[in-house]
Structures are given as C-alpha cells and as structure tokens.
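Asks: From the sequence below, what's the structure:
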Amino acid sequence: MLTGLSGEAFVNARPSMKNRAFTLHERLLVIAIVLNIHHAPGQSTGPAHPGTLLEAVVVTSTPLERTLFEQAQPVSILRGSQLRLAVQPTLGETLAGVPGVSSTYFGPAASRPVIRGLDADRVRVLQNGNNTLDASATSVDHAVSFDPVGVESIEVVRGPATLLYGPNAIGGVVNVLDRRIADERIGAPVRGSIEGRTGSVNGERGGAFMLEGGVGGFVWHLEGYKRATDELHIPGFARSARLRRLEPLPVGEKEARDVLPNSDLRTEGLAGGASYVWEGGFFGLAYSGFHTNYGTVAEPTVTIDMEQRRWDFRGAFFAPFAHVKAVKYSLGVSDYEHTEFEGALTGTKFENEGYDGRFELAHEKLGPFEGVLGYQTEHSDFSALGEEAFVPSVATRVNSVFLFEEAVFEPVRVQLGVRYDQVSVESESSPGFGRGSERTFDNVSASAGLIYTPVEGYAVALNTAFTQRAPTYQELFANGPHVATAAFEVGDSGLRSERSFSLDLSLRKKTGRVTGAVSVFYNRFSDFIGQFATGEVEDELPVFAYRATDAVFVGGEAEITWHLLEPAAAESGDGKASAAPALDRPVLDLEFKADYVHATDRATHDPLPRIPPFRASAALNFQHGRYRASVEGQYSARQNRTSEFELPTDSYILLNASIGYRLTLGSTEADLYVKGVNLTNAEARLPTSFLKDRAPLGGRGVVCGLKFTF
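Replies: As a prediction, the model looks like this:
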C-alpha cells in the first residue's frame, strides 16, 4: 500500500492537473485549508467507535526506525496490494504516483525517480540501505538494475537525506526493500508466493516467485522474476504536434504513429539469500543476478544489453555491551556492465565494479539523547569502452562519517545530524580524453528537525538542512557523443561542490474523518550543476553542456483522505497505514493528492529545464471484505515555464480504474486484480523527460494479475 506523510494508505497514481492561473501561494493555502475541513483543533481527535483501524508503519531508511508520524522529513511507503497495482517495468514509473515524485521516462524501459524536480545523482536509489552500484544515475537511458516486481516495499524520503546516505541524496532517497536477508526467524519450513501478470498496452507478460523458510535460527530465501513486453501502443503520433511543426521529416519519411518504435523490453532476475538469526542479532548474505535488454527509443536501432551480479552481506548485534543499543553493518559488492548496440554493431560498453559498506553504532540514551554514529565507504571503477565513449575511465572513492541524535521533550521531538564526506574522482589518461586528472572534495552537511504534537493525532514537522554534493565524473569529464540519448555531452572539470540550504514544513493528521498531510519546501542552491541545451550541434547531435548556476526550488505536496463511512482511529498513537477492514465493515475513502515545483535559475531568472508542473489526482476507493475497487482521475497542468531550447508541454487528464478480489483456498490465498489505465486514450507527455516530444506515455490498456500466497 502507498503510505503518505501521515502514514495513511494512498492509491498509487500519476498525479496531474490542468491549466489554471493559480499562484503558488494560492495553491498551498487551498491545500492547507482542505486538510482541516471537518476537524477543527478543538474537536475530539478520536472517534466514539473503533472506526477504520490504522496500523503502525516503521521507516527502515531512518537510523532509529521511527514511524512515519515521527519523522522530521516527509516519507511515503508503497507496499502490499497497492504496490502490485503500481508496478511498472521501471522504478520511476512505479513511483510516479507518489506526491512529489515524477520520473525521467526515457521510454517505458528506462525511468528513474525525480523528487521535487531533482533527479540523476541528487536522488539516491538504495537496495536495503546500500547503493545499487549501477549506472542509472549517470544517464537517463540507463535502467535501474532491478525490476520492481520482485520487491517487498519501497520507501521514499522527500528532501535532503545526505546525513545518512551521502551527498548524492541531496534531493531525496528511494530505498527498495526485499527479504533476501532475514533479520528474524521464520516459523515455517517453507512458505512463498507465485504471481503472473499480463498487460495489453505493451503486450506485457511476466511473473515472479518467492520461496523462503527456516529451521531454528537458519533462514533461507529464493526468488526470481521474468518480464517481456512488445513495443508500446500510444494514442496518436510519437512526436508531439509542436515538434512536427518545427522539425518536419524529410520527404518520403513517415511519422511513427500508434506504436512507439524501439520500446520493447526483456528482463529477468534470480536471487537467493541465507541468514542465521539468534536472540542477540543476525548475519546473512545474498546473491542476485539481473539481466535486461531494451530499446532506447531515442534512436530506432539502438538497444542496451545490461547485466549485474551482486553480493550483499548484512548483520547486527543487539545490545552487545553497556550503553550500546545495536551495532549494524552491511556491504554490497557489484559487478555491472551494459553494452549499447547500434543495430548489430557494438557501440559503447560500460563497466562498473564497486562496493558500498556501512557501519552503524546505535547508543542508548545519554541524558535526553539517543542516536547513531556511523561510517560509510564507497568505491567504484567505471569505464566506458569503444570509439564513441563519451567519458573516460574513472575511479570514485567516498569516505564518510555521520552522527544522528534525537531527544524527546514532550510534546516536541528534536532530531539533529551532521556528516563529513571526502570524495575523490580520478580519471585515467586516454587518447580520446588526454591526460588524466584527479579532483578531491571535502564536504560537510548538517540538519535540524522538530516534530511538534500539540494534541493527539496532529503533528507539525519542521526540518532544515545545509548540504553539499561533489560533482560526478560525468559532470566533470564528459566530452563526446552519447548515441543512446542522441546527445553530445560536455562536462566541466572545473566544477565546484554544489551547496544547498533547505527548509521543509509539514502538517500531519492521522485520526478523524479527514487524515493526511501537507508539506511545503524551499531549497536554495549555490553552484547548482545542470545539463543545459546549448543550441549547438556536434556530430549531428544537439549539444548538452554541464554548467553551474545558482537556483531555487519552491513547492509543496498534499495527500489527504476523507473517510466517508467512518472516521479513522489510530492504533497506539503511531504513524499509520490503512489496515484491511473487517469482513463485515466496508471502507469508502475519497483521496486527494497534489504537488507543485517552481524552479528558477537565480542568475538569469529563467526557469530550469525539465521541471514537473502542478499535478493533482482524486480517487474513490472501496474495500469490503475480499473485494476492493478504485476509480481515479489524474490531471497535469500545462508546463510553459521552460528553459531555452525547451518546448512547452500540454496538460492532460487520465482516467484509471481497478478491481480486486481476495480468495482463501485452505492455506493458500489468491489475489486477483484487474486495472484499466488511461481509459480515455489521452495523449500524455512528461515535462521531466528528455524525450517528452518524442515519446508519450502509453495509451488505453488493461493489466491483469493473479498472485498465490502459501
């Protein structure tokens, strides 16, 4: 299920909206007023009867594993049946309905999350708290190295998370969780699940299985998945009307229509793990293999073949000695490569070998404070081989120490943190790039957060952070044609560390007829590194150059639920996510989500490129016993705040619906779901995509799935 800032479960959808002359302040004011309708602060915060029971949800991507209601920063969690409905071939599209999250959408096979208008190296994608160690952050055509169909849950932290996960988390964190390494015993020799799904809009067919079991303290896990799609069906032309007018095709060449060329996909993966769990801790290791082959969409004959082999080690000691609550450690080791093919010819081959290790010591209360002291080390050897390589071979090393502390002075919770990072980026000498060079960056980040609970069921959270991010090897050293993205990329070896000051304010409510949260944020950058179109052409490709400027991002998100049949009741006063209703008590909820980002280059006062517009969605969700159903409308405003050489994007409205049924067959549970997407077959293009004028979202389609759990 999708769990918002208040912990409430929300339907996953791509939020959207239309052309309306609201100012930013008007939008945020309306959202804040709506949250408090039907529930003034003086009212009783608990219903007279049990109401819709809400369960506690713990955020594992935070150091002390607090609930959603106890976080200074906004967090959303996608899991359960809502995760199954949301799953797409890419992580970006799977999360595109979380407020504040859009996607890079480089076609249906390569898409990464965009959080509050920030993407690429500013959004850290993790597997169980460790770096994915792939190349997805370096270029929009590079897929993330796992398929969302195989994950247990996904946590999204909006806003800077550099204190825990490094300078690459200046925009936010996406932590993907699986069960490969167990941290608790399983009371069954064997249990598992098997799932199949099919989709009409892209000819999707795929499935996944999971088996696990335990004997005493020994726990084992095995999982696998496979997915294949054909080319994506689209509503009309692949190229937008504006682009067709500005750049007509040569005489005799036909416009692509109804099907998006070179958008097919093949993906498969297999993973296994084993753990030993005892009263005072656990230790486990896991191996995973991932392979995918997909078309890049930007060029009709360019495909990417990608694979990763990865080992993970993770463990903990609980209360090993006096005043120490826990000692946790983890290590991920990866061997990654992908090759870009131009037809049958081998183009550029990318390789990345690396590791990411963490050590955390959680101490018990020292006076009013309890917290975590940690060390993180990361190393990667990246190379791009071939005549058309656009970056040299590079070694990147990061060593970090961090401290996070928390104290509770009822009704206020205080969270403080500081981190130091030393980042070294060293390029090798090569004929195409000349003599190698090394840059070293020493960065310090700090944050302070307050969570104020004036009355039961309400919370106000304020978080402020100063963060620094070193430029990546691509931002520093890129210089050449990148065929898969149809761009000539140019870096700047003189770039300095990016600096950011951010403020985040949230209002949360978890009981009563109306529950949810509203957040507003302000993020001011110095030396913000962006990839900007120059208007020049090199090797018949448009030139995109990395350069630094000053920038400011302002915006907000809302996720609000009206419980139409009965109020929501909190269980034990923690952060919440909707629990399944009792068989004899129906639940009918009206859910509203919205987000907005306003991003400006402070030097030129021009809009920054590829920023999401104002978006909103409304959904009516029904659940009664074994049945569930939902209908939703998604709306995305026109984006005409564009940078130089960037075209505006039209507004769109999408209509989706889903139904589900859960059946128990002895000790086996079957979950059947059917989802209709873009039922009106509307044309929708994402302003956050480099390919927005060449690759729309899919047209009308139906997704069917069946999962057996035993």
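
Asks: hey, let's count contacts and neighbours off CA atoms from now on
Replies: Noted.

Asks: Burial check on the nearest residue to D230 once chain neighbours are set aside, number of neighbours?
Replies: In this structure, D230 finds its nearest non-sequential neighbour in D264, 4.6 Å apart by CA to CA, 6 or more residues apart in numbering. Neighbour count of D264, defined by other CA atoms under 10 Å: 23.

Asks: Does D264 touch H233 like I think?
Replies: No - using CA atoms under 8 Å, D264 is not in contact with H233; the gap is 10.6 Å.

Asks: Just the element for H338, please.
Replies: Assigned by DSSP states H and E, H338 belongs to strand 324-342.

Asks: one more to put side by side:
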Amino acid sequence: MKKLAITLLATAAMPLSAQAQDASDEADRADEQDRVVHMDRIVVTAPGVEDLSVLAGASVIDGEDLLRNQSGQIGEVLDNLPGVATTGFAPGASRPILRGLDGERVRVLSDGIGNIDASNTSADHAVSIDPLTAERVEVLRGPATLLYGSQAIGGVVNVIDRRLPRVMPEGGVRVDAFGSIDTAYDLREGGAAVDLGLGDDFVLHFHGSYRETDDFEIPGFQLTEDLRADLLADAAEELEEGNVEEAEELTEQANVTGVVPNSFTETYSFGAGAGYIGEGFRIAGSASYYDTFYGIPSGPGGHHHGEEGEGEFEVEEEEGEENVSITLEQARFDLLTGISLGGFFDELVLRVGHSNYTHTELEGEETGTVFDVLGTEGRLELTQAPTENWRGAVGAQFYLRDFEAVGEEAFVAPNETEQFGIFTLQELQFGALEVEVGGRYENTAQSSDPLGIERDFDTFSAAGGISYGVTPTIRVGANVTRTERAPSGEELFANGPHLATQQFEIGDPDLDVETVLGLEGYVTADIGPVEARLAVFSNAFDDFIYLSETGDEEDDLPVFEFLQDDADFIGFEASASAPLFSVAGGQFITDLGASYVEAELDDGTPLPRIPPLELFGALEWQSNAFDLRGEVEWYDDQTRTAPFEEATDSYALVNLSAALHPFRDDRIVLLLQANNVFDEEGRRHTSFTKEYVPVAGRNFRVTARASF
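Replies: Presented below is the predicted three-dimensional model:
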C-alpha cells in the first residue's frame, strides 16, 4: 500500500504558479496512487481540506483499486471499505452508508460540491454521479466534515474527476479509455476522457461513458425462505377456495429463481470543460449531462403487507400490472476559480454548481410521479497562509433548492430550501502534538407553499480533535463533535404513497433540530511499509429523525412515519496493510479490515437497516508484469432488528482477480475478475429490498484500461 502522506508545510505553501509548473507530474502521480489508504495525515483534494491534516483519518480509493471495484453506483464502489456499507436498493440505486448513517447524514459531493439531486430523499433514487468517470473517491470523517454542512454528520464522500481542469496534461494531451464486460449482469460498458492543452495555460476536457446491464443473476431463489413459505401457504388457500389463477400466480412468484426480474440498468453521461491555469489565477468551467434508466425490483404481488410482524401478500387485482422503473436525467454546470492573495490569506477559491434534475417513476410506460429539483450550491473559501505551526481556512456556503413532485403518487409536497452557512477549520501543531478545531453556523429556511408551512432553523456546530505522535511512526488521537442538523424538506413535508419503495410515507412539519454528540478515539501506525488504523466511536443523538414502520396500512401500503427520539450509535473500524515476503520475482502483501456498528433508540429498540459485523481479508502477489489477488468478504448475521424488520443470515464472498501490466509504465491494464466464486447467496441487511434482492451470483468480468 503506497503512501499518500505529504509534508504538510511544503504542500500548504505551494502557490498556484507551482501547481502549473508541476502539472507534468500529475499523470505519473495518478498512476502511482493505486491503493486504498487509511491514515491520519493525508492530503486530500476536497476544497478547504487539501492543505490541512485530517485528524481521525480518511479513506481514498483510486487507480487499480477503483478499477477493480468499479460499479454503476458510488455506494457499490465503496462497499468493502471499513465503516462503509451501501443501501443496495437495486443495481441502479445504491448510496453509501457511513458508520450506520445514510441519507441526510452523509454528504455525497461531486468535486467538492453537492451532487444536487434527490438521492438523499429515498433509497430507490440513484446518485447522479457516474463512477466510471471518477479519478478517485475520498471518504472523510472528523472535524473537517464541518466544512461541508451539517448533513455530513456521518461523513463526506467526495467523487473527483477531471471535468474542471486544474493541471496541464503532460505533452499537451492526455487520453484515458476503458471497457468492461461481465456475465452475472451481462454488463457492457465503456468510456473515455480527453484533456487537450492549448498553449501554456489553457486546457480543454471531454468525457463520456455508457453502461448497460440486464436483469442480474443470483444463486437461488429471489425471495427469502419466509416469504416463499408465506406465498406458498397463500397459494394453497387460494386453491382450496377454487381460485386457480391466483394460486398459480402466487406459486410462480414464490419460485422465481436464478435472476432478479426488473433489475436492468442503462446509463450514459458526457461532458466538457475548459480551464485557464496561470500564475496566481486559475478558472475552470464545465457542463455535463447524466442520464439513467433502471428497473425497480418489486416484492411479492407488488406490495408487502405487514401485520403484527407476520407477512401477508395480495395478488394484484388489475390485469397486466406493470413493472416500476425510473428514468433520471441531470444537466449540471460547474465553476471553479482561485486567486492567489499573498497576504494573511494565501488563496481565495470560489466553487459553484448548478443542477437541473428530473426523476420520473414509470409504471410500464405510464408516468407515475415526476420529481424536479432545481438547485444551486456555492462555496467561497479563504485558505490562510501557513506558518510554522498554524494553518487554517474560513469560508461561507449557500444552497438553494426548489423541489417539486407531480403525479398521483407524489408523496412529498413541493418545497423550497434556502441555506446559508459560515465555517472555519484551524490546525495548530506543537511538535508531536496536533490540535484541530472547527465551527459552523447555518441558517436553513424550509417552506411549502401548497401546505402554507414555513420553518426556519439556526444551527450551530463545533468540533475539536487532538493527536499525539507517541513515536515517529505511531500516533494516537481523539475527536469530539457537536453537530446540529435541520430537518429536510422530505422529513417535514412527506405525506403520500411512494410507488418505488412500496411505502406510504408521512412526514412531520413540527420536527425539531437534530443534535448529535460524537466521540472518537483512534490509533494509527505507519511503520515503513506497514500501515494500520483502529478507531472506536460513539454518536449520541438527541431528537434523532428516523423513518419507522407503524404496522398500519394506507392505500394498501405499509405506513412509515418520520419520528424523533434519542438514539445511540457505537462501533469500531480497523484496517491494516503489510508486505509479507518476496518470492518468484514478486512480493506478497495483505490487506485486512473490520467494522461494526450498533444503533438503538433510547428505550433499547434497535434501529432498522444497521450493517452487521463485517470482516475483510485480501492476499495479493505483486510483480512488474502482473498482480494476483484473492479476497474474502464476510458479513455476520444481523438479529438486532427493528419492529417489522426481518433478520438476515451471515454469508461470505470470495473474489479472485488478475491484473496484467504489459508495459512497465502501467499505461495499459487488463483486469480479469471472478467475484463470488462459490456462488454464495447473501442479503444486505442495510437494504430496503433485502427480502427480494439478494447479492449477485458468480460473476466473471474482463476490464481493459489504457492511458496515454
């Protein structure tokens, strides 16, 4: 595992002119950074943090690891990192879960600014970021997350691409292209990105990608044993009553095997950008488009009716009941500019993103509900000129969103969000001791004209961290955060049937501010080629907002309400990487990881969809010509379940891969993979759809990447 840690003073002092002069080294650095990294001192590219140490650690995935874990949704890409899980609703919709938190408590960023879509409102909504065009993905935690908003209680996922040019391509041109096929999804995907240097200061960028999959293959039955038993019992009752057709339909649903129906995806994206990189000044802009069409697998009969913990299923009365699918498109415009100041503040950076997003839920070819989101987010940051023992950043941020849902099953009333915040992050260093403090004030105004409701929230958040270098290679530290979060528009104004998730959702316009006190202790070791990290954490919530199944029904759908109660999250994360021994011209290395989180309400009731204990182990043989890697992902059973929630069994996935490097500069890589080698059945406890969407079966995949 290669180091990304850089001397902070040298990095923080690097002026814009030096960035231009060092541009020729950028491609080489990108090629070298091909391992996942967990460490306490890391230079990341998220705005405001790039010049600061991140106490409590960050995880970065790029290069060959990103290629190996590539998927159509960012949640799937990060799924095997310690402390990271995925909502896994369907192949077309999967969002990251950090330390058991998701939705409104995890900020997903596109190059440092919000992705401005509706993925945080519901698990069936895709994240409108294309991982196929990503250069690297960063997962941030700790005090630095205050820079990105109170919605980053769980952490920040920052997806970085090249749409906003920052460096001149080496030799004036850079081209990256890739393509993949596989068996379980019948995947066909490909894409390319091109950077063209014009003169000494201007860069043009173009990118595009396409991805298509069919209904994916699974090892056995689509439904859990309990669901199958209920359906077959209902079929027997229907047959006794003489309802032959209904009995046959229930039996057919119970016996679906080998594939998850209506789990297809089709996605394409393209964009262009331009940048000027001068001495003391840079500016870049881009326009991009993202379009995806994907199926929503449904439960038995289309609806699951829970009553006092027992499953009952109804056959749809209407003939020709159509499958549900979602089509989503987003047009996005981005701006980045930086000015070297040369005083107390070293640089001013302005980052703005504007998005026009439309999400349509379809029943067959009939339009059900249309979600429109028009949003703009901007950040103005001032990075302080570093001194011998002090560095920091201050800034302001605004976010405007106009949300509208139209249709018979529009479950959220039209609403508007206006948010403004100011923030700071400061770091002091006294020899082996480092101290980091941050603060944020935010005003959030939520309003819904049709409901005649207006809410205004003032929230204050603060964080502090301290770490000490026990030795030059071992560091211990602790963080404390107190964060306040205003309720979202969906939590306040939901009231209606949600077709895709098969729920009737009810919000509460009287919700209060959610407050969390977070504590974390950690130890890191960076002993030559050996790296290790252990962190334990606790998040104590006051007025935690959660969606709870009531046991009632409305419009033949189970009712879910947004409620508030105190809640506690505790857990740990651990990771290690080390070389073992050399043999046959190569070297064996090992990667290990583990994570666990436990979450419950104040009365001890477990919260739903909390990931179980996860263990990860990998053994890799690396050489100049090729690498061989074997991985085991083990997921414990989860029996700590919320009311009306099903438990899940443990399972293990074994993955094998071989990466061929025909040239020493790694410009061409051929990756051969066999995932879930033993065709194991598994169900993600974090998924709303775990009872009828298991993980994919044995999958053979071939990927080629070329960079010039």
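
Asks: re the thing from before, need the residues touching each of D264 and H233 of the first structure.
Replies: N202 (CA atoms under 8 Å, 6 or more residues apart in numbering).

Asks: longest strand of the second structure?
Replies: With residue count as the measure and DSSP state E as the assignment, the second structure has strand 557-583 as its longest strand.

Asks: is it fair to say E246 of the second structure lies in a strand?
Replies: No - counting by DSSP: H, G, I helix; E, B strand; the rest coil, one finds E246 of the second structure to be helix, located in no strand.

Asks: count of residues packed around it?
Replies: When neighbours are counted by other CA under 10 Å, E246 of the second structure registers 20.

Asks: Ok, E365 of the second structure next?
Replies: For E365 of the second structure, the count of nearby residues is 11 (other CA under 10 Å).

Asks: ok, back up a step: mean offset of the helix or strand just after the longest strand of the second structure relative to the first structure (after superposition)
Replies: Later in the chain than strand 557-583 of the second structure, the nearest helix or strand by DSSP H and E is strand 586-601. Once the two structures are superposed, the average separation between strand 586-601 of the second structure and the matching residues of the first structure is 1.0 Å (mean CA distance after the TM-score superposition for the first structure).

Asks: from the chain's centre, how far out does stretch 65-75 of the first structure sit?
Replies: 17 Å (CA atoms, centre = their mean, to the nearest Å).

Asks: In the second structure, which residues correspond to the strand holding H338 of the first structure?
Replies: On the basis of TM-score structural alignment, strand 324-342 of the first structure is assigned to residues 345-363 in the second structure.

Asks: for the stretch 1-150 of the second structure, what spans make up the strands?
Replies: Ranges of strands in the stretch 1-150 of the second structure, per DSSP state E, counting those that start in this stretch, are 37-39, 58-62, 84-86, 96-98, 106-110, 113-114, 136-140.

Asks: For G518 of the second structure, find the nearest of the ones you listed.
Replies: Each of these was checked against G518 of the second structure via CA to CA, and the shortest separation belongs to strand 96-98, namely 13.7 Å.

Asks: and the closest one, how far from the chain's centre?
Replies: How far strand 96-98 of the second structure lies from its chain's middle: 6 Å, per CA atoms, centre = their mean.

Asks: Over to stretch 553-566 of the second structure?
Replies: 26 Å.

Asks: cool, stretch 178-197 of the second structure as well?
Replies: Worked out by CA atoms, centre = their mean, stretch 178-197 of the second structure lies 20 Å from the chain centre.

Asks: Can you check the distance spanned by that stretch, start to finish?
Replies: Counting by CA to CA, to the nearest Å, the length from the leading to the trailing residue of stretch 178-197 of the second structure is 22 Å.

Asks: And for stretch 388-398 of the first structure?
Replies: Using CA to CA, one end of stretch 388-398 of the first structure lies 28 Å from the other.

Asks: what does stretch 447-458 of the first structure give?
Replies: Across its full length, stretch 447-458 of the first structure reaches 23 Å end to end, with CA to CA as the criterion.

Asks: Contacts for that stretch, please.
Replies: Defining contact as CA under 8 Å, 6+ apart, one finds that stretch 447-458 of the first structure is touched by 41, 45, 70-73, 163, 411-418, 459-466, 507-511, 570, 573.

Asks: Report the aligned residue range of the second structure for that stretch.
Replies: The aligned range for stretch 447-458 of the first structure is 463-474, by TM-score structural alignment.
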